[in-house]
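> Sharing a model prediction with you, sequence too.
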Amino acid sequence: MPIKAKPFGCLEQFDWGADIRSVVYNGCLVVRVLRNRNRDDGIEVKFSQVDGFRLLDEVQLATYWFDDDFPKGYPVLEVLDGGWAMEENKRLGYDQTQREWIIVTAGACVSIFSKTEPEIIDANWPK
C-alpha cells in the first residue's frame, strides 16, 4: 500500500541504526528516538493531544518503505495520504478524517493520530 508523507520538524536524517528508546502515554504521548542504538542521544517527540497510536516492528510496515517516493532516513513524518488512517477507514467502511504522523526507525515505528503538531526537541539520555 503506497503512502505519501513528508518530513516534519527534524530535517536531519537518522541512520539505519536509529530505534525507539521509549514510548510513554500519560495524557500526552512522548516518544524518545535514539539516533543510533549505540549512542545515547536523539530526539523527544511530544504530542499534547492524541486520538490513537500504535507501535509496530518496522517489518510490519515494510510495504511503505519500498515506495520510491517514501522519504527515507527522516525520523518524524506527517502522513499526507495512505497509512494507518486509510487502513482504518477501509476496515470501518467509512471515511474519517485523521491527521496522522509516523515515527520511523530501523527497529520500531510509532503511528499517531493527533490533530496537533508534535513538539520535537534534541535530547540526551546518559546510560
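Yep, it's here.

> rest of the way, CA atoms for contacts and neighbours
Will do.

> for stretch 83-100, the distance to its chain's centre please.
Between the centre of stretch 83-100 and the centre of its host chain there is 17 Å, according to Cα atoms, centre = their mean, to the nearest Å.

> I'd like to know how far residue 48 sits from residue 19.
Separation of residue 48 from residue 19 (Cα to Cα, to the nearest Å): 22 Å.

> Can you pick out the residue with more neighbours from the two?
Using other Cα atoms under 10 Å as the criterion, residue 48 and residue 19 rank with residue 19 on top: 25 against 16.

> hang on, isn't the more buried one packed against residue 75?
No. If you go by Cα atoms under 8 Å, residue 19 and residue 75 don't touch, sitting 9.4 Å apart.

> All the helices of this structure, residue numbers only.
62-65, 83-92 (DSSP state H).

> Output those in CSV, with distance to residue 32 and mean neighbour count appended to each entry.
As requested, the helices of the chain are exported to CSV (distance: least, Cα to Cα, whole Å; neighbours: other Cα atoms under 10 Å):
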stretch, distance to residue 32, mean neighbour count
helix 62-65, 21, 15
helix 83-92, 21, 15
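
> put this beside the first:
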Amino acid sequence: MSIETQPFFSTNFFHDTSDVESLNYAHGNLTIIVACSRINGIVRGLKVHFTRPSGFRLLDESDLTRYWVSDGFARGSYVLEVKQGGWSTEEDTLETFERVRREWLVVSGNACVSVFCSCAPDVTDVSWEWGDESD
C-alpha cells in the first residue's frame, strides 16, 4: 500500500531509539508523549495533544513496514499528516465507502500512533529525568 505523508512538526533530530512513552485518552482528548532522546539522565521528547479525536490505534513500527517502504513516506519528523493511503484508506476499503477524515501519524523508532482528528494537534517540547514517573 502506498502512503503519502507530510511533516507537520519539524525537528532537527530523529532518533531510531525513540518510543511512545505514554498514551492517555481522557475526557475526549488524546495526549501522546514521545521520548525522543536521553542524554545524561534527561529525556527530551514531545507532547502531542489531540482535541476530540474520533479514533486512534497504536502499533509497533514493524507492523507498519508497508508505510516505511513507500516513496511517499516523509522521514525525519515525529508528527505527520497522512494525505493518502494509511489507516483511513484501509477503513474505507473495509467499509466499502469513502469517508472524509483527517489522519495523523505520530512516529517513533518503536511504537507509532495513528489518529483520526479533524483538528491539527498541539505539539510542545517536554523533558523529564529518566526514571521520573511523574510525567
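Thanks, I have it. Predicted, not measured: the structure shown is a model, and the values here were computed from it.

> what do residue 19 and residue 75 of the first structure both touch?
33, 105 (Cα atoms under 8 Å, 6 or more residues apart in numbering).

> separation between the equivalent of residue 65 of the first structure over in the second structure and residue 80 of the second structure?
The equivalent of residue 65 of the first structure in the second structure is residue 68 (alignment by TM-score structural alignment). Going from residue 68 of the second structure to residue 80 of the second structure by Cα to Cα gives 13 Å.

> Please apply the same query to residue 103 of the second structure.
On the measure of Cα to Cα, residue 103 of the second structure and residue 80 of the second structure end up 9 Å apart.

> between these two, who's got more neighbours?
It is residue 103, of residue 103 of the second structure and residue 80, that has more neighbours when counted by other Cα under 10 Å, with 27 against 23.

> List the residues that contact that one.
Applying Cα under 8 Å, 6+ apart, the residues near residue 103 of the second structure are 81-83, 87-88, 114-118.

> Can I get the buried ones among those as something I can paste into PyMOL?
A single PyMOL command selects the buried members of the contacts of residue 103 of the second structure (16 or more other Cα atoms under 10 Å):
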select buried, resi 81+82+83+87+88+114+115+116+117+118
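
> Residue most distant from the centroid, the first structure?
Farthest-out residue of the first structure from its mean C-alpha position, per Cα atoms, centre = their mean: residue 93, at 24.8 Å.

> what residue of the second structure matches up with it?
Match for residue 93 of the first structure (TM-score structural alignment): residue 96.

> Find the nearest non-adjacent residue to the residue most central in space within the first structure, please.
With distances taken as Cα atoms, centre = their mean, residue 103 lies nearest the centre of the first structure, 1.6 Å away. Leaving out its chain neighbours, the residue that sits closest to residue 103 of the first structure by Cα to Cα, 6 or more residues apart in numbering is residue 76, at 4.6 Å.

> So that neighbour versus residue 1 of the first structure, what's the distance?
19 Å.

> Please identify which of these two sits among more neighbours.
Using other Cα under 10 Å as the criterion, residue 76 of the first structure and residue 1 rank with residue 76 on top: 29 against 13.
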